[in-house]
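Asker: Give me a 3D structure for the following:
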Amino acid sequence: MLLAIDAGNTNVVFALFDGDEIRARWRIATDARRTADEYVVWLRQLLELENLALTDIDAVIIGTVVPRALHNLSVLSEKYFGVTPLVAGRGDAAWGVALDVAQPDTVGADRVLNVIAAHEKYKQDIVIIDFGTATTFDVADYDGAYKGGVIAPGINLSLDALVGKTAQLPRIALEAPEDTSVIGTTTESQMLIGIFWGYVAMIEGLVERTKQQIGRPTKVIATGGLSILFDQHTDAFDILESDLTLQGLLILYQRATKAS
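Answerer: Sure thing, here's the model as predicted:
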């Protein structure tokens, strides 16, 4: 089975593919100092819960936006699975799509993987909104070329900054407000309105501006952990694809092994 590893700024997601289907997925907080030995102790226990073993993994592909994490993840693959991992965007796992931007080498792996997966499925102009540590908007045209996008602070980062840089504002839970009112009557409700409905307004405004700039029918795809929360309160998304980045890793792996 294929182990696809998506190393993000907040979490590292491990997904075990059995063919085209995800058999299991696990996540652990990102720590570039975590060693291969630490990873394997954690992973072995989770595999056992699925009645699986390390020997069931015969291929690994890694996508990362944390360069320092790559070494230990590669050691994990070679030392404990006996395979040299593919690394998204390199060698046999090169992107295979045009990065039509001024600095293509600086585009995050997760963003390109999202574009690859979305184009494989929809093959039209696409806007992908990924709700992660940062919230990113990525645009791909009908040929699958990456055209650029937007990087905004993730909603949790915004909330942390608001609380951390003020003396009297309390920490609040991130959730949808009870109603659609944008006039809060308590400090907590005013904070939640500002964070939540302010974020919805940003999403809707940027989606509308992006569609106008593209000028052709465009599918808007939401992904990332908090996409479900916002989907219930806006019509900006056409579809949710929760595993878009992992699907991009699978596609790259399949292309690489087919080519070889």
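Asker: okay, CA-based contacts and neighbour counts for the rest of this
Answerer: Noted.
Asker: Please, which helix or strand holds the spatially closest residue to Leu162 that is not a sequence neighbour?
Answerer: Excluding the flanking residues, the one nearest Leu162 by C-alpha to C-alpha, 6 or more residues apart in numbering is Leu169, at 7.8 Å. For Leu169, there is no host helix or strand (DSSP states H and E).
Asker: show me what contacts Leu169?
Answerer: 162-163, 187 (C-alpha atoms under 8 Å, 6 or more residues apart in numbering).
Asker: For PyMOL, write a command that selects the buried ones of these.
Answerer: Restricted to buried positions by 16 or more other C-alpha atoms under 10 Å, the PyMOL selection for these reads:
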select buried, resi 162+163
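Asker: List the residues that contact Leu3.
Answerer: Per C-alpha under 8 Å, 6+ apart, neighbours of Leu3: 14-17, 57, 59-61.
Asker: Out of those residues, give me the two with the largest separation.
Answerer: Distance extremes for these: the farthest pair is Phe14 and Ala59 at 12.7 Å, using C-alpha to C-alpha.
Asker: So the nearest residue to Thr55 once chain neighbours are set aside versus Thr136, what's the distance?
Answerer: Spatial nearest neighbour of Thr55, chain neighbours left out: Phe81 (6.7 Å); criterion: C-alpha to C-alpha, 6+ apart. The gap separating Phe81 from Thr136 is 33 Å, by C-alpha to C-alpha, to the nearest Å.
Asker: Also Asn114?
Answerer: From Asn114 to Thr136 the distance is 11 Å (C-alpha to C-alpha).
Asker: Before we compare anything, build this one as well:
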Amino acid sequence: MLLAIDLGNTNVVFALIDLAAPGGPAIRTRWRIATDPRRTGDEYAVWLSQLLVLEGHARGDIDQIIVSTVVPRALHNIEVLADKYFGVTPLVAGVGAATYGIDLDIDQPASLGADRAVNSVAAHAAHGGDLIIVDFGTATTFDVVDFNGAYKGGIIAPGINLSLDALVGNTAKLPRIAIGAPKTTSVIGTNTEDQMLIGVFWGYVAMMEGLIARMKAEIGRPAKVIATGGLAVLFDEQTDIFDSVDADLTLNGLAILAQRACGQ
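Answerer: Have a look, this model is predicted:
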């Protein structure tokens, strides 16, 4: 069983993936914990061991670990977790046997976030053709992958929660509101909370629609738009710009890299 770890700026996602499942890798369960670079390997082990038991698994079920991280400071403690508690040297996405296996056709390949490269691997394997991948994380990223699977570049925008935090944190009277779809499609709000939600939500939709339209025009060929990340489903209900929503895109990409690394 593979333990795949997606270590992001806000959360760390752990997933158990059965690489030998009929029909291809299957995610058996997943857990999420807040990212904290100070969290030790021992702390991860206590938390993870309890969750494994609750799901009917044992530490011995895990014989392979792969991690993708955009928080370099946190990687060491994950490596301690893998070595000390599972007796496994973890694969690191983009390094050694877990190399991405795709061309990074950009100015500074080493600066590309591992999550974006892994998403590109997974999206190309699942969909083929020219792709635009939208990932709703701490930042919202837009990535272009061509029909050969090469990563061509993209866009980094503030995540919607970052935008809201900036709005609330830098004003004296605006209240904190929850992100959600407005009750109507009207963009003329009649109270402060509605006006804020309209500005954040529909403003974000307009940004995505505008940027994706510009990207498609620049690509010059039909391109599918694949969405992932926690808010993808919410936005998918309010716009038709996405061709597919895949909440597990990064985990699927990690499974592909792990399979390649062990020669499957």
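Asker: Any chance of the contacts of Leu169 of structure 1 in CSV with secondary structure and distance to Ala201 of structure 1 as columns?
Answerer: Listed next are the contacts of Leu169 of structure 1 as CSV, based on DSSP: H, G, I helix; E, B strand; the rest coil; distance: C-alpha to C-alpha, whole Å:
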residue, secondary structure, distance to Ala201 of structure 1
Leu162, helix, 18
Val163, helix, 21
Thr187, helix, 20
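Asker: just checking, Asp243 of structure 2 touches Thr228?
Answerer: No - counting by C-alpha atoms under 8 Å, Asp243 of structure 2 stays clear of Thr228, with 11.4 Å between them.
Asker: Those two: which is more packed in?
Answerer: Comparing Asp243 of structure 2 with Thr228 by other C-alpha atoms under 10 Å, the one with more neighbours is Thr228, at 22 against 12.
Asker: where exactly do the strands run in structure 2?
Answerer: 2-7, 11-18, 26-34, 64-69, 91-92, 130-136, 139-145, 151-158, 223-229, 244-245 (DSSP state E).
Asker: a markdown table please, covering those strands and showing distance to Leu81 of structure 2.
Answerer: Formatted as a markdown table, these follow (distance: least, C-alpha to C-alpha, whole Å):
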| stretch | distance to Leu81 of structure 2 |
| --- | --- |
| strand 2-7 | 11 |
| strand 11-18 | 12 |
| strand 26-34 | 15 |
| strand 64-69 | 10 |
| strand 91-92 | 13 |
| strand 130-136 | 28 |
| strand 139-145 | 27 |
| strand 151-158 | 31 |
| strand 223-229 | 26 |
| strand 244-245 | 32 |
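Asker: quick one, which of those is nearest to Gly180 of structure 2?
Answerer: strand 130-136 (14.0 Å).
Asker: of the strands of structure 2, which approaches Leu112 of structure 2 most closely?
Answerer: Nearest to Leu112 of structure 2, of those and by C-alpha to C-alpha, is strand 151-158 at 9.1 Å.
Asker: what range in structure 1 matches the closest one?
Answerer: Under TM-score structural alignment, strand 151-158 of structure 2 corresponds to residues 146-153 of structure 1.
Asker: And stretch 175-186 of structure 2, by the same measure?
Answerer: Against structure 1, stretch 175-186 of structure 2 falls on residues 170-181 (TM-score structural alignment).
Asker: Go through the matching stretch and flag the buried ones.
Answerer: Ala176.
Asker: now do stretch 237-247 of structure 2
Answerer: Result for stretch 237-247 of structure 2 [16+ other C-alpha under 10 Å]: buried residues 241-242, 244-245, 247.
Asker: next one: stretch 211-226 of structure 2
Answerer: 212, 215-216, 219, 223-226.
Asker: Can you tell me what Leu51 of structure 2 aligns to in structure 1?
Answerer: Under TM-score structural alignment, Leu51 of structure 2 pairs with Leu46 in structure 1.
Asker: For Glu21 of structure 1, the count of nearby residues, please.
Answerer: Quick note: Glu21 of structure 1 (other C-alpha under 10 Å) scores 11 neighbours.
Asker: picking that back up, list the contacts for the match of Leu51 of structure 2?
Answerer: Trp26.
Asker: which residue packs closest to Asn252 of structure 2, ignoring adjacent ones?
Answerer: Counting by C-alpha to C-alpha, 6+ apart, the residue nearest Asn252 of structure 2 is Ala122, at 5.9 Å.
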